[in-house]
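**Student:** Here you go, sequence then predicted model.
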Amino acid sequence: MIGEFGHVGVLYGGSSAEREVSLMSGTGVHEALRSKGIDAHLFDTGRYTLVDLISAGFDRVFIALHGRHGEDGTLQGALELMGLPYTGSGTLASSLAMDKIMTKKIWLQAGLPTPNYVALTAESDPEAVARELGLPLIVKPPHEGSTLGVTKVETVEALQSAYELAARYDDEVLAEQFIDGRELTVAVLGKGKSVRALPVIEIIAPDGNYDYEHKYVSNETQYVCPAELDSALTEFILRVAEQAYVALGCEGWGRADFMLDQSGKAWLLEINTSPGMTSHSLVPMAAKRAGMSYADLCVEILSTASCKVRTPSTN
């Protein structure tokens, strides 16, 4: 089966604010695939064009990009037009999952638990927002990841500066109810009836601050896998992760992030459709706990590469 993959491109780098993380992810994936005898080659979408991608002659690509123009459906749409099979979710699911406001609307419609929110504008009344969501609250750009532009707002007076920071990254800004508790994450693999969640991971960051530094650089953050939860709660979180993934139409792989509040209720925060694959990343950690090596995980994801839009038969 390894030989059936053909000439494989690992798309990494890109031009988003998460470029540095993507460079690490792509390098890891490339090395893993090569270790399995796969003819894999790195391709930096931040340096080369779609014309270059066509000229490279890849048979399929592994998307190791994070953020805009890699995880948001734009690249997926181009790959569909090229007829080039790719890993992960399709254009619509990628776009929806990248937009945390649209994600929340879909999850709420599906009856899934996610914190209350307000879409902020420059004209939003800070006192009204604080009354609706309570304090503290979280302000973030809804189309970014890796905690970029995120602020925990403790006072009404601090809301404006938090808005301005998030607005540097995004045209929209999301204010979200703050959930005080334990941070959990669940990797999900597959599509449709074959969807399966991997073991729950608990993230314990210094002072509860799981920022960019503590995600990708520091060794101070602790990870507990599987998370120390009772069996019923574990099963509930695994099923909610799968439901959240399916509700958005995700496929291939992804990672659902949760907060577990002081009363033991789990809240969905977001789904990443192209999660990190660095040495600090969570999907490989969960896969390892489930008995799957990093290289085997990469091969399984690559094996699901496909175009999602079917071309009508001309017969």
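**Tutor:** On my side now, so go ahead. Numbers count the residues shown, from 1 in each chain.

**Student:** Please count neighbours and contacts with C-alpha atoms only from this point.
**Tutor:** OK.

**Student:** which residue is nearest the middle of the protein?
**Tutor:** Per C-alpha atoms, centre = their mean, the C-alpha nearest to the average position across the chain is that of N272, at 1.4 Å.

**Student:** wait, isn't L159 in contact with E127?
**Tutor:** No - contact between L159 and E127 fails when scored by C-alpha atoms under 8 Å: they sit 9.1 Å apart.

**Student:** Please say which of the two ends up with more neighbours.
**Tutor:** L159 (22 against 13; other C-alpha atoms under 10 Å).

**Student:** Now name the helix or strand holding the more buried one.
**Tutor:** Per DSSP states H and E, L159 falls inside helix 159-167.

**Student:** buried residues in that helix?
**Tutor:** 159, 162-167 (16 or more other C-alpha atoms under 10 Å).

**Student:** what are the ranges of the helices in the stretch 1-150 of the chain?
**Tutor:** Here the stretch 1-150 of the chain has its helices, by DSSP state H, counting those that start in this stretch, at 19-35, 50-56, 74-82, 91-98, 100-109, 126-133.

**Student:** One more to weigh against that first structure:
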Amino acid sequence: MADLHRVLVLAGGLSPEHEVSVRSGLRVAESLRRLDVEVQTADVDAALLGRLAADPPQAVFPVLHGAPGEDGVIREVLEISGVPYVGARPDACRAAFSKPIAKSLVAAEGVPVPRGVTLPKAAFRDLGARELVDRIAAALGLPLFVKPDQGGSAFGAAPAATAEELSNALVSSFAYGDTAMVEERIDGTEIAVGVVDTGDGPVALPPVEIVPDGGVYDYSARYTAGRTEFFAPARLDGAAAGAAMDAALTAHRALGLRDLSRTDMIVEPSGRVVFLEANVAPGMTETSLFPMALQAAGMDFGITCRELAHRALLRG
């Protein structure tokens, strides 16, 4: 069996999530170094292809959030470069990165999803913004939640309790993409469930409960220490926790994901679990949910990262 000695961690990128990606990559790199793995770090730039050709690593650990880190582009580049890497293949990344597609695929497997609509910016220009906003509010009911159809870290995502707030939320969403999803706002316990596969098949980690101090888990609440209270494992009864873990595994498989993922969900007071979205490159910062879930499962973060990189090496 091949031994793992050298890993390249990709972090940074050009998306609005650059800073988070850098912090995630730094944590992965430091954790691997503590286990005597030689680690190099790199951003996605014009030097990357030459670097991969001149000094190919045994495995690449992409910790890139947003496009092109999660939309399949970098994974395609690694595929054609013949370099093994941690995480989902390009086609699965594309399916998960598009929230409407992911929602449809997961719903087809029987997991509840919010009612909603997905509309491009052009529709509001061509059909009349006020009329279309009123029609959406009447069809779905208020309150609603708006977010870009792609991307993460809650950029461009906002709740809307009135038609005016819905208009403002759409403007915010369109600042981060040309298409917006408008969904019914689901009340309940907000959770994230990680899935990890170090060689024996995907396993769901304990759900992590998210309680932001302002009620909305936005960018500041995600990455500012003290802004959000986390419970790992989540304060759910056994049946609800089990249903959430099953839903995360279903999403992981339905989207064709590999190695690791994180699924965001809401658990309603009735215990019904509602899928929100899936992430192929979960955050790895000190306030990120995937590492918290590993700790709750009794798994060491660094060892898990090493096992994932080793699994990629063996695939290569």
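**Tutor:** Great, that's in hand. What you see is a predicted model; the values in this text were computed from it and never measured.

**Student:** which ones are touching the residue nearest to the centre of structure 1?
**Tutor:** 97-98, 254-256 (C-alpha atoms under 8 Å, 6 or more residues apart in numbering).

**Student:** who wins for neighbours among the residues you listed?
**Tutor:** For those, neighbours tallied by other C-alpha under 10 Å; top is A97, 28 neighbours.

**Student:** so who does that one touch?
**Tutor:** In this structure, A97 of structure 1 makes contact with 72, 103, 248, 270-273, judged by C-alpha under 8 Å, 6+ apart.

**Student:** give me that answer again for 7 Å
**Tutor:** Counting by C-alpha atoms under 7 Å, 6 or more residues apart in numbering, A97 of structure 1 touches 103, 248, 271-273.

**Student:** Make CSV out of the residues you listed and add secondary structure and distance to A232 of structure 1.
**Tutor:** As requested, the contacts of A97 of structure 1 are exported to CSV (DSSP: H, G, I helix; E, B strand; the rest coil; distance: C-alpha to C-alpha, whole Å):
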residue, secondary structure, distance to A232 of structure 1
T103, helix, 26
L248, coil, 25
I271, strand, 22
N272, strand, 25
T273, coil, 27
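
**Student:** Tell me the buried residues within those.
**Tutor:** Buried, going by 16+ other C-alpha under 10 Å: 103, 248, 271-273, out of the contacts of A97 of structure 1.

**Student:** Could you export these as TSV, including distance to L133 of structure 1?
**Tutor:** As requested, the buried ones among the contacts of A97 of structure 1 are arranged in TSV below (distance: C-alpha to C-alpha, whole Å):
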residue	distance to L133 of structure 1
T103	18
L248	25
I271	22
N272	24
T273	27
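
**Student:** between the residues you listed, which is closest to A295 of structure 1?
**Tutor:** T273 (19.0 Å; C-alpha to C-alpha).

**Student:** okay, now the residue mapped onto M265 of structure 2 from structure 1: neighbour count?
**Tutor:** Aligned by TM-score structural alignment, M265 of structure 2 pairs with F258 of structure 1. F258 of structure 1 has 28 neighbours, counted by other C-alpha under 10 Å.

**Student:** Average offset of the host helix or strand of F258 of structure 1 relative to structure 2?
**Tutor:** Element membership of F258 of structure 1 [criterion: DSSP H and E] is strand 252-261. Superposed on structure 2, strand 252-261 of structure 1 shows a mean distance to its aligned partners of 0.8 Å (mean C-alpha distance after the TM-score superposition for structure 1).

**Student:** Give me the contacts around stretch 225-235 of structure 2.
**Tutor:** Counting by C-alpha under 7 Å, 6+ apart, 206-213, 221, 287, 292-293, 296 sit against stretch 225-235 of structure 2.
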